[in-house]
Structure formats: C-alpha cells, structure tokens
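J.: Sharing a model prediction with you, sequence too.
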Amino acid sequence: MSTPTAEPDSYYQRTGERHFKPTAHAQGAWHTDEQHFSPVGGLIAHAIDRHRADRRAEGGRPDDALALARISYDILGLIALDECEITVETVRPGRTIELVEAVLTIAGRAVVRARAWYLAESDTSAVAGTHDQPLPAPEEFEPWAMADQWNGGYIASLDARRRSAAPGRAAAWLSTPLDLVAGEPCGPHAAFIALVDTANGIAVRQDPTVWMFPNTDLTIHFHRRPGGRWTGLDTAVTFGPAGHGVTSTVLHDVDGPVGRAEQILTVRALNGG
C-alpha cells in the first residue's frame, strides 16, 4: 500500500486519466487503513461529471440540459487508503433521460459500483412544494468537535455544526475548506455529495466504541440542484432487532431541502459487547 500524503489541501490527487491517490484527509473513521466513503462518493460523482462533459464536447452539445436526480452506490468491501481507478460508462444515453455507471477499483478489485440517473429539467415552479421543513441557518448551530467522537483524517477536515435531539436523531451542517481533487474545479453535486455519507456519524444511536454500524450502500435522490458550501443533514437512525439498520436523511442547502439519502447498516457488537 502506498503512503498517502496530507498535501496539497485536497482529498485526492490525480495521478492519471482515471487514477487518483487519496491524501491523509480521506482517511476513514472505522479503520486507519481505509478511505471514508464521503470523499469517495464525491470523487465518483466528479469522475461522472468529467465523463459527461467529455461526451458533450465530443458531440458538440453546448450545455447540459439534464440534472442529476439519483445516484446510488454499492460498497463491495473495505476501500483501502491507496490509489484507485474509476471507469465510467454511459449505459443509457438520451436527450431527456440518461443512465451512467461508474466502477472504482483498487489493485484490480472492484470496491464500489455506482449508477446515476439524469433527467431533463422543466419549469414546475407553479406546483413545487415539500413537507420537509428547512433547517435553521448554519450560524444558528453550535460548532461540534466531531473528532472527539470519531477518528480519521476525513472527520478532522470538517467544519461541523450540530443539533442533537436524541440518540439516533440529529441535524447538522457540514463544510470543508479542502478541494476534492487538487487543482480541479468541482461541480456542485460532487462537492455536496462528498459530505453526505457523514450522515451515519452525526446521529449515533449507540457508542461506536461498543457497537459497529457501517453502511454498505448510499442512495441519494435530488429534487433540485444543490448549491453553496454547506451540506445540511437532518438525520434519523433506526436499528432493527436482527443486526440491520437504516440511516435516513433529508438533505439541505442553505436555501432549503434538496433531496433525501438512505444508507443500510450492518449492526454488530464490538468485542462481544
């Protein structure tokens, strides 16, 4: 395994057309030798953005009339803190609906598979509405030292603000001063997604030194494009009676709700606790 570097101030460095090396800022919370999935999810979304931009340029299309509506990730195993390769394929091209698939591999082994649906946009402002209530602004939340509860370079990189209502229930705003990929502009969806997987750590139902509850997937639905530097998470965690759980989150930017995220959890006691 190559040694990650903490410089430059980014989660990844590009090492080839499809290859990226994580910095120490991408380090995970459960194990010191793995990547946290939050920046991984953002990196895959960034790679998909680049793939679609290249296709538009090849086809001579001046802009993108489609917006990301859903992206789902299946996590196939521990994501080592090592150089990775991301391959992207357009599975279903179209002018109004498009499906893109991405696979992240490390040392020749697929560790994440992702699928992203893009849909055409139209003006539905006259009928727009939701029952999800906006979160108070980030400055109305107290700063939260998330690193007091969780380990890893990724957690240490965050500016976190939180309101906790009860075990398994909390709301938080997250931002980061770091670039996703060194020296590369990042689209608003990728920047937003790069913080979403953190939801499973903001509303812990049980002490993570006694119980382990990693997620094996992440699915995000958007009903509008996110914007700004803050990702808002209004999160509820459920543990079932047979070792499974669900982390459910309403996603926000500073203008209000933008969508939802779901994560399935494998819940198990540590050290026989």
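T.: Okay, I see it.
J.: Could you use CA atoms for every contact and neighbour count after this?
T.: Will do.
J.: Summarise which helices and strands the top helix by length along the chain is packed against.
T.: When every helix of the chain is counted residue by residue (DSSP state H), the longest turns out to be helix 37-59. Using 3 or more CA pairs under 8 Å, 6 or more residues apart in numbering; DSSP states H and E as the contact test, the elements touching helix 37-59 are strand 84-92, strand 97-106, strand 179-181, helix 188-193.
J.: ok, second structure coming up, stack it against the first:
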Amino acid sequence: MPADAAAAAPDPYFVAHGEGRYAPTAAAEGAWQPGEMHFAPLGGLLTHAIEAHRIERHAGEAAPLRLSRMTFDILGFLALEETTVRVETRRPGRTIELTEATASIAGRDVAVARAWHSVAVDTAAVAGGDAEPLPAPAAMQASDFAKGWGGGYVHSVEFREDGSRAPGRNRGWQRTAHPLVAGEAYEHIAAWIGLIDGANGIAVREQPDAWMFPNLDLTIHLHREPEGAWVGYETTVSFGPAGQGITHTALHDERGHVGFALQTLTVRPSPLRQ
C-alpha cells in the first residue's frame, strides 16, 4: 500500500495483540466521559470473538449455524485500555448452540455477551412478518447528530436520517469506514453488530448535557443474516418516572427488516446540568 494511502486509512477500533488481547484506539472512545470506551465497538469485538470460536469449533460441518440472538450486559466502567476477551461454549450442539464471551480490563470483568446460534433451514415458503422497510440511505440526508456528543466513536460513524426526528424518535442509517480489528480477520456480522449500540444516541429524548441515559445492556434478535455496510434504525426511546428507560429499535439492512434491538437505560440528571 502506498504511504499516502496508508496515512489516509481510518484507524481501526481495536488492534489485536494476540492471545485474546486487544488495544482500543481513540476511535473507540465513548461519549459520556473522557477515558471511556464506547460499548458499540466492544460489542463488535465480543461478537468477533464468539464467531471466531464458533467457526473453529464447527469447521468442515455441512450445516451452518446462524446468529439468532446476542445479549450484552455491561458490568461497569469501560476504560479505554487493553481489553482481554475469553470465550467458552455454554451449550454445544449441531442445531442450536449457546456461546459466551467475557471482556475484562485491568483484571476486572466489564462486559459479558451470550449468543444463540441455530442451524440454517430453508423456511422461505413461510417467511413473513417484517417491519415496514426504511427509505434507502441515498434517499436520506447527512445528519449532524454527533454535534451534541463527545468521544471518538460517535464522530467515527456516518449517519443519515429522513428528517422525521422528534424527541425520542428517529429513523436513519449508520455505517463506518473504520475497521473493527487490525491484525485479525473478522466476520461481517461482527462489524455490523459493532454499530448497533449507537441506537441510543440517534433518537434522544433529552440533550446529554442535561440528562444522562447510558444503557446497561443491549439485546439483538435477528430473523435474517444482515448484509452490507449500512445499519438501518427505526428507534423509539421511552423514559419512565423513576430513572428507568428503554430504547427500542427495528433493525434493517438495505434489503429490508432483519430484527430488533432493545437497550435498558438508567436515566439521571447530568452533573453538568445547571
């Protein structure tokens, strides 16, 4: 690669150091406070670790397993520091399988992912029930949604929206030019899932300098394997009266609806609020 092309290439979110160790770059920095890692790329990294583990376990088998559900629990502060990932199969099988990956930073577990895979079967004759499709990314406008947020991650993604944004509601598309991991090959679905945690920031009910609403978890259900670089969102955010909230998103690729995502929010006044 020519030196000028290498210089222009966007930074990866992580650099692999071997033996399950990964160094996050500034592109993975979170939005709520300095020195914090955004969960979106970490979710992608945990998905990468699970997919690599599963593919190695099932090498040479005829019937592929497809990701049906991914649940992430965020256990504490995500420091922007070297992250170690360990993976284990919790329920082995050829038709369904449960795999777990745990991320730790400085010797402390900070996030856990659990993935259900199921065997691929031809069910095209009975497929149906999709949410209404979104307009294509090209039909939407570039958005300045990142203006109200800090951190490298939010500013590393491209977001397009249809102009219908209202407090707690939005529709749009997101993609990134930044590789998920440098130094290891990764599956497309890991990079795709590595964007979904951003749903909580595209349909804000209140501005983040007045109210904080970080998510404690992220659950993704898929009825079809996503394709392409774009993740489509039809997102609704609800705040309750006692510090709880929910972000609910219908997920799309450019072919149509692929599944849903849910995030549990903890809502509280920002320390910056006057």
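T.: Received, thanks. Everything numeric here is computed off the predicted structure, so don't read it as measured data.
J.: Next, format the helices and strands packed on helix 37-59 of the first structure as TSV and append mean neighbour count.
T.: Output for these, formatted as TSV (neighbours: other CA atoms under 10 Å):
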stretch	mean neighbour count
strand 84-92	17
strand 97-106	19
strand 179-181	22
helix 188-193	22
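J.: now the ones you listed as CSV including distance to Pro257 of the first structure?
T.: CSV is the format used below for these (distance: least, CA to CA, whole Å):
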stretch, distance to Pro257 of the first structure
strand 84-92, 28
strand 97-106, 23
strand 179-181, 23
helix 188-193, 13
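J.: quick one, which of the ones you listed is nearest to His25 of the first structure?
T.: Using CA to CA as the measure, strand 179-181 is the one of these that comes nearest His25 of the first structure, at 10.1 Å.
J.: got a list of contacts for that closest one?
T.: Outside strand 179-181 of the first structure, the residues within contact range by CA atoms under 8 Å, 6 or more residues apart in numbering are 9-14, 39, 42-43, 186, 191, 194.
J.: Could you turn the buried ones of the residues you listed into a PyMOL selection?
T.: Selection of the buried residues among these in PyMOL, burial being defined by 16 or more other CA atoms under 10 Å:
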select buried, resi 9+10+11+12+13+14+39+42+43+186+191+194
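J.: how long is stretch 189-199 of the second structure from one end to the other?
T.: When the termini of stretch 189-199 of the second structure are compared using CA to CA, to the nearest Å, they are 17 Å apart.
J.: ok, the residue nearest to Arg94 of the second structure when sequence neighbours are not counted to Tyr153 of the second structure distance?
T.: Take Arg94 of the second structure and drop its neighbours on the chain: the residue closest to it by CA to CA, 6 or more residues apart in numbering is Val119, 7.1 Å away. To Tyr153 of the second structure, Val119 of the second structure is 34 Å away according to CA to CA.
J.: Between the two, point out the one with more neighbours.
T.: Neighbour count, other CA atoms under 10 Å: between Val119 of the second structure and Tyr153, Tyr153 has more, with 26 against 15.
J.: Okay, helices next: where are they in the stretch 101-250 of the first structure?
T.: Taking DSSP state H, counting those that start in this stretch as the criterion, the stretch 101-250 of the first structure carries its helices at 153-156, 188-193, 199-202.
J.: contacting residues around the first one?
T.: Looking back up the chat, that one is helix 153-156 of the first structure. Taking CA under 8 Å, 6+ apart as the rule, helix 153-156 of the first structure contacts 24-29, 36, 39, 146-147.
J.: Give the aligned range of it in the second structure.
T.: Residues 152-155 of the second structure are where helix 153-156 of the first structure aligns, taking TM-score structural alignment as the criterion.
J.: Much appreciated, bye for now.
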